[in-house]
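Visitor: sequence and predicted model, in that order:
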Amino acid sequence: MSGSDQKALQREARMVAVVIAVTMIAWLAAGWLGGTLGLDPSYAFLFDLAAIAAFIWALVVTWRIKRQLARK
């Protein structure tokens, strides 16, 4: 694996880590804020769906990184 390929995979892995961390923090904050402000429960489902979408994206990208590493 060339150095540029390895750096690209490292960038993607860092991006996945940031997305997971930010999603978790935002998800918890949205749940807390929704409860504090007394928002309608349908907003909680909206936040849940957004978090699930981000986690699925992170899973797909992580799987793609793993496959690229396995090939080399």
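Guide: On my side now, so go ahead. This structure is a prediction, so every number in the text was calculated from the model and none was measured. Numbering: from 1, shown residues only.
Visitor: from here on, just use CA atoms for contacts and neighbour counts.
Guide: Will do.
Visitor: longest helix in the protein, please.
Guide: What stands out as the longest helix in the chain, according to DSSP state H, is helix 3-37.
Visitor: presented hereafter is structure B, for comparison with structure A:
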Amino acid sequence: MSTDKEHAIARKGRHIGLVIAVTMLVWLALTLFIGPAIGLPGRYALLFDFAALAGFVYAGVNIFQLWRMRQDSQR
């Protein structure tokens, strides 16, 4: 495997990890601390949940792409 592919795979893996971590932290902050602190109604929590779900779907698609990159590089 060439070093360019290895670097691309590592970069994509770091990107995925960062997306998952930031999505989770922002969702927790909005749901548990910021939303109740400013008195947002409960229906806004559903918006936060959908935004977090979108972030996790994006990460899932990228995980599949990463898996495919690794499969192609092993051939």
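Guide: Noted; the coordinates are in hand. Since this is a predicted model, take the numbers as computed values, not measurements.
Visitor: now the helix ranked longest in structure 2 against helix 3-28, angle please.
Guide: For structure 2, the helix reaching the highest residue count under DSSP H is reported as helix 43-73. Between the axes of helix 43-73 of structure 2 and helix 3-28, defined by axes from the mean of the first three to the mean of the last three C-alpha atoms, to 10 degrees, the angle is 170 degrees.
Visitor: does anything pack onto helix 43-73 of structure 2? Which helices or strands?
Guide: Judged by 3 or more C-alpha pairs under 8 Å, 6 or more residues apart in numbering; DSSP states H and E, helix 43-73 of structure 2 is in contact with helix 3-28.
Visitor: what about 10 Å?
Guide: Contacts defined by 3 or more C-alpha pairs under 10 Å, 6 or more residues apart in numbering; DSSP states H and E place helix 43-73 of structure 2 against helix 3-28, helix 35-38.
Visitor: most packed of the ones you listed?
Guide: Per residue and on average, the most neighbours among those fall to helix 3-28, with a mean of 15 (mean count of other C-alpha atoms under 10 Å).
Visitor: that one aligns to what range in structure 1?
Guide: Alignment of helix 3-28 of structure 2 against structure 1: residues 3-28, by TM-score structural alignment.
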